[in-house]
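**Q** sequence unavailable; structure follows:
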């Protein structure tokens, strides 16, 4: 039976064993490789993946035992990669919070992170609790001779360039694994590594939608377009004005870091009720995250024709992209935490006052929550009942 996909395998290899397997292709495995390329299936080939499977069998039969042992060790190393990356990477709540203000950057960071941090089944990190945690990174970042605007521009450009580089690195790795290696459980296909990496982006997008069901973030003092429209405009012109205001605010948020927003820059965190849709979405997120890790473990533990040396380079590049995206995300989330100057409950309509002096505690009506303020900085904020 012919394979349903184009013959993409067994023509390009990872460096260490590439010459060895290419010699097998040109020698004892020439006939089965020609049948695979020409999609010329013999009568005995009556199952999906038969043609590619015959080439795999021939190559492994020609390989020495030491080569097979080396590839087995590489499969173990790669099989641990999805779990390792999930422990390093960010979860969907963090990405979703950043997407509230900077969706383009959040999308790049999600695309550059191949694995999602797992959550316990039917458990969920509440965005409000996440915003109350202490900041792990200092915000006093500066260069000699650079003012606030210059530093903000440099950081902004660096964030997008580094995030784009992480995405390009991940895309290149996915391509190499799809073409230069073979998954033993599906030798006829060449899309599983790329599909696994792409699925993480869908998980983060779903997580961003879930976060929007729970909280909203906007700059303090900004009125809605409908309330700020000039008097005397017709319905259509008022709508156009509102769209223009929203686009202006969208681009303004996207290209402004919270860290360098200026002394008067404050954010308002608006909390919404926990709806049935929100609870359902959190359950889907937790199940999908675990399933994604299992799927990745299946793929990477079945990789063939990769040596341990090549596998270590693959792991290092995956980890590099994940760490880079994680650092940028934590930097931005830290800035958002420090800039929250008001908390609004959607049901009670109550707003916390501005940052208070002297280590006070502010109770939020309708939420039974409080935040402790030390000087100008929020040091603790716990939401007891929502």
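**A** Looks like it arrived, so ask away. These numbers were taken from a predicted model, which means no experiment stands behind them. Numbers count the residues shown, from 1 in each chain.
**Q** only C-alpha atoms for contact and neighbour calcs from this point on.
**A** Fine.
**Q** quick one: end-to-end distance for stretch 304-313.
**A** Start to finish, the residues bounding stretch 304-313 are 16 Å apart (C-alpha to C-alpha, to the nearest Å).
**Q** if I pick the most centrally placed residue in the chain, what's in contact with it?
**A** By C-alpha atoms, centre = their mean, the chain has its centre lying nearest to residue 110, at 2.5 Å. Going by C-alpha atoms under 8 Å, 6 or more residues apart in numbering, residue 110 touches 95, 200-201, 204, 325.
**Q** just the buried ones from those residues, in PyMOL syntax?
**A** The following PyMOL line selects those of the contacts of residue 110 that are buried, judged by 16 or more other C-alpha atoms under 10 Å:
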select buried, resi 95+200+201+204+325
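**Q** return the member of the contacts of residue 110 nearest to residue 377.
**A** If you rank those by distance to residue 377 using C-alpha to C-alpha, residue 95 comes first, at 23.5 Å.
**Q** one step back: and of the contacts of residue 110, the nearest to residue 266?
**A** Taking C-alpha to C-alpha as the measure, residue 95 is the one of these closest to residue 266, at 20.1 Å.
**Q** got another, please set it beside the one above:
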């Protein structure tokens, strides 16, 4: 796919509209209705006994009848929520507040812990670009919101991920279509279940808690999760500048070998020509992805070809920018969850456990797919032993 960056642009536009809609006159007042169970009944009783007038004003969504409490930390975005929050906290015991503080500490370290468990952008990109399973990669990236990060400005070499370890136990490879579809169905069942778990958690956090720096918004956890998806999409685009993969049965198509051959000295096409060729190739790419999307990487009937490109300045800049974006994403998640109020320690432990379960499910599926790539025939069109990674470093500019 030569212009996958458009997907990232559309995703950013969607998130921008989501943020604008949340900061505008949101027609539904979903906050202060649902609480987490540890102290929820106490918060509900305090709201009804001491803060119902302020809560009723919040339900009206009429900002003109409320004066902004600047001294109390209010602004034009929190003009309706800040009085309710202050009222409930003023009538809450210090014992419960201490528990809320402990929960904030636990939730604050959660994004970093999940990043250590979650997939890296290179691993997810290999699943999309090389294994040719972009739908599965997108689903897995959504169920593991926090992205693994290494040292800034470092980028993992793709061939190191696919290098065959001689002492590694070879995994079972499905020999026929029925076993392939069975395994693929199990992968998607795990992925969709974990994704549903993440969606429910994010919604419950949005309506059941208050984010201290975004008190009028209920989509902050969802926004963090969506930003994680964008990180993986950008990682796929960056890896596409570094290599090109083909997966199928039999020999790689001649166009694949010719286009990325070191002997290919044809002049690069103009931008308009490349855009038109990209549009013309959409049906072919979709057809190719449809043939591999529901076939596990370890399938015996499928082989693989990989072409690596010499690093370009654009690739290096993009990889460095991606590493910084990944770190900022984890920092944003830490800020978001450490600012969560009206939640107890036990509630936080349950949330961390559910996030961890989804991230672990993503890791299990990914760790089945990546060794499957290692056990496939990986070559550049030359003859190679099964499991050997043979690539050609060309000076051809990678089409993106």
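**A** All right, it came through fine. Just so it is clear, the model here is predicted, and its values are computed rather than measured.
**Q** TM-score for this pair?
**A** TM-score for the superposed chains, counting by TM-score structural alignment, normalised by the length of the first structure: 0.80, backed by 340 aligned residues with a C-alpha RMSD of 2.9 Å.
**Q** look up how far residue 11 of the second structure lies from the alignment partner in the second structure of the residue nearest to the centre of the first structure.
**A** Aligned counterpart of residue 110 of the first structure in the second structure: residue 141 (TM-score structural alignment). To residue 11 of the second structure, residue 141 of the second structure is 14 Å away according to C-alpha to C-alpha.
**Q** helices along the stretch 251-386 of the first structure, start to end?
**A** 276-301, 308-339 (DSSP state H, counting those that start in this stretch).
**Q** out of those helices, which gets nearest to residue 17 of the first structure?
**A** Across the helices of the stretch 251-386 of the first structure, closest to residue 17 of the first structure is helix 308-339 (C-alpha to C-alpha), at 9.3 Å.
**Q** that closest one vs the second structure - mean distance after superposition?
**A** Superposing on the second structure and averaging over aligned pairs (mean C-alpha distance after the TM-score superposition for the first structure), helix 308-339 of the first structure comes out at 0.8 Å.
**Q** okay, that helix sits on what stretch of the second structure?
**A** The aligned range for helix 308-339 of the first structure in the second structure is 345-376, by TM-score structural alignment.
**Q** returning to that earlier point: right, and the helix or strand after the helix or strand hosting the match of residue 110 of the first structure?
**A** Using DSSP states H and E, residue 141 of the second structure falls within helix 134-143. Once the chain leaves helix 134-143 of the second structure, the next helix or strand it forms, by DSSP H and E, is helix 158-162.
**Q** average offset of that following helix relative to the first structure?
**A** With mean C-alpha distance after the TM-score superposition for the first structure, helix 158-162 of the second structure departs from the first structure by a mean of 1.8 Å once superposed.
**Q** off-centre distance for that helix?
**A** Put simply, helix 158-162 of the second structure sits 21 Å off its chain's centre (C-alpha atoms, centre = their mean, to the nearest Å).
**Q** which parts of it are buried?
**A** Within helix 158-162 of the second structure, the residues that count as buried by 16+ other C-alpha under 10 Å are 158, 162.
**Q** name the residues that touch it?
**A** 122-123, 126, 370-371, 373-374, 389.
**Q** how about residue 113 of the first structure, what does it touch?
**A** Contacts for residue 113 of the first structure were tallied using C-alpha under 8 Å, 6+ apart; they are 89-90, 167, 170, 197, 200-201, 321-322, 325.
**Q** between those, which sits nearest residue 43 of the first structure?
**A** Taking C-alpha to C-alpha as the measure, residue 43 of the first structure lies nearest residue 197 of the contacts of residue 113 of the first structure, at 37.1 Å.
**Q** you'd agree that closest one is up against residue 115?
**A** Yes. Assessed by C-alpha atoms under 8 Å, residue 197 of the first structure is found in contact with residue 115 at 7.3 Å.
**Q** give me the neighbour count for residue 101 of the first structure.
**A** Residue 101 of the first structure has 25 neighbouring residues, counting by other C-alpha atoms under 10 Å.
**Q** so which of the contacts of residue 113 of the first structure comes closest to residue 40 of the first structure?
**A** Nearest to residue 40 of the first structure among these, with distances taken as C-alpha to C-alpha, is residue 197, at 32.4 Å.
**Q** look up how far residue 99 of the first structure lies from the closest one.
**A** Distance from residue 197 of the first structure to residue 99 of the first structure, by C-alpha to C-alpha: 20 Å.
**Q** and for residue 124 of the first structure?
**A** For residue 124 of the first structure, the distance to residue 99 of the first structure (C-alpha to C-alpha) stands at 18 Å.
**Q** what do you get for residue 339 of the first structure?
**A** Distance, residue 339 of the first structure to residue 99 of the first structure, by C-alpha to C-alpha: 16 Å.
**Q** same question, residue 46 of the first structure
**A** 49 Å.
**Q** same question for residue 380 of the first structure.
**A** Applying C-alpha to C-alpha to residue 380 of the first structure and residue 99 of the first structure gives a distance of 24 Å.
**Q** out of those two, which sits in the more crowded spot?
**A** With neighbours defined as other C-alpha under 10 Å, residue 380 of the first structure and residue 99 compare such that residue 99 has more, 23 against 15.
**Q** so the residue in the second structure sticking out farthest from the centre: helix, strand or coil?
**A** Relative to the centre of the second structure, the most outlying C-alpha is that of residue 49, 42.1 Å out, by C-alpha atoms, centre = their mean. With DSSP: H, G, I helix; E, B strand; the rest coil as the basis, residue 49 of the second structure sits in helix.
**Q** distance of the counterpart of it in the first structure relative to residue 20 of the first structure?
**A** Residue 49 of the second structure maps onto residue 27 in the first structure, with residues paired by TM-score structural alignment. Between residue 27 of the first structure and residue 20 of the first structure the distance is 11 Å, computed by C-alpha to C-alpha.
**Q** just residue 57 of the first structure next, same as before
**A** Counting by C-alpha to C-alpha, the gap from residue 57 of the first structure to residue 20 of the first structure is 15 Å.
**Q** these two - which one has more neighbours?
**A** residue 20 (15 against 12).
**Q** any buried residues in the helix or strand hosting the more buried one, and which?
**A** Take DSSP H and E as the rule and residue 20 of the first structure turns out to sit in helix 18-26. Counting neighbours by 16+ other C-alpha under 10 Å, one finds that the buried residues in helix 18-26 of the first structure are 18, 21-22, 24-25.
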